[in-house]
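*Asks:* Attaching a predicted model along with its sequence, questions to come.
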Amino acid sequence: MTLDISYKAEHITQRELEILYMVGMGYNSKQIAEQLFISELTVQTHRRNMVKRLGLRNTHQLIVWAFKERMLSV
């Protein structure tokens, strides 16, 4: 899986891209928080903001969107 940090920059921040990548790798919010040295609540807020900003319903749709947009790849 790769991370394209330049794509969709107007929609997703660098930190959100990091979180999106880690969610795609199967990490949960607690694990992401530990890896990025931020709180679990901050991770959840970033996830919620991405879902809302993109007009999606949940994180599953966010991951599907990211693959379709080629922000994440296998």
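*Replies:* Yep, it's here.
*Asks:* From here on, just use CA atoms for contacts and neighbour counts.
*Replies:* Will do.
*Asks:* Please verify my assumption that L20 contacts I63.
*Replies:* Yes. With contact defined as CA atoms under 8 Å, L20 reaches I63; the gap is 7.4 Å.
*Asks:* quick one: which of the two has more around it?
*Replies:* Using other CA atoms under 10 Å as the criterion, L20 and I63 rank with L20 on top: 26 against 18.
*Asks:* Included below, for side-by-side comparison, is a second structure:
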Amino acid sequence: MIIQVSEDFPQSMISAREVEVLQLISMGYSNKEIASLLFISKLTVETHRKNMVKRMGFKNAYQLVVWAFKEKVFT
């Protein structure tokens, strides 16, 4: 799987790993599936998700995904 991030996206907002997690969330993968694909624990995936939602001031991961597409995080 190739994850491409838009060159215009400011990397200081979320880390490269968080972008990977975010893309898999947007593709409909569960936390367990994401953990397996990225070779990390399910708890780590949940932490990345929670940190991104909190940092961006959203209420849930759905808003995070909508924001990512609106801001053209992915190419």
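*Replies:* Perfect, thanks for sending it. Quick caveat: nothing in here was measured; it's all calculated off a predicted structure.
*Asks:* so what sits against both of L20 and I63 of structure 1?
*Replies:* Residues touching both L20 of structure 1 and I63 by CA atoms under 8 Å, 6 or more residues apart in numbering: none at all.
*Asks:* which stretches of structure 1 form strands?
*Replies:* Here structure 1 has its strands, by DSSP state E, at 2-3, 72-73.
*Asks:* highest average neighbour count across those?
*Replies:* strand 72-73 (a mean of 18; mean count of other CA atoms under 10 Å).
*Asks:* Output the contacting helices and strands for that one.
*Replies:* Applying 3 or more CA pairs under 8 Å, 6 or more residues apart in numbering; DSSP states H and E, one finds that strand 72-73 of structure 1 contacts strand 2-3.
*Asks:* Can you tell me what L38 of structure 2 aligns to in structure 1?
*Replies:* Matched to structure 1 by TM-score structural alignment, L38 of structure 2 sits across from L36.
*Asks:* so what's the residue most central in space within structure 2 up against?
*Replies:* Structure 2 has L22 as the residue nearest its centroid, 1.5 Å off, counting by CA atoms, centre = their mean. If a contact means CA under 8 Å, 6+ apart, then L22 of structure 2 has 49, 64-65 as its contacts.
*Asks:* Check R49 of structure 2 too.
*Replies:* 18, 21-22, 61.
*Asks:* Quick check: of these, which has the highest neighbour count?
*Replies:* L22 (25 neighbours).
*Asks:* Need the counterpart of it in structure 1.
*Replies:* Under the alignment (TM-score structural alignment), L22 of structure 2 pairs with L20 of structure 1.
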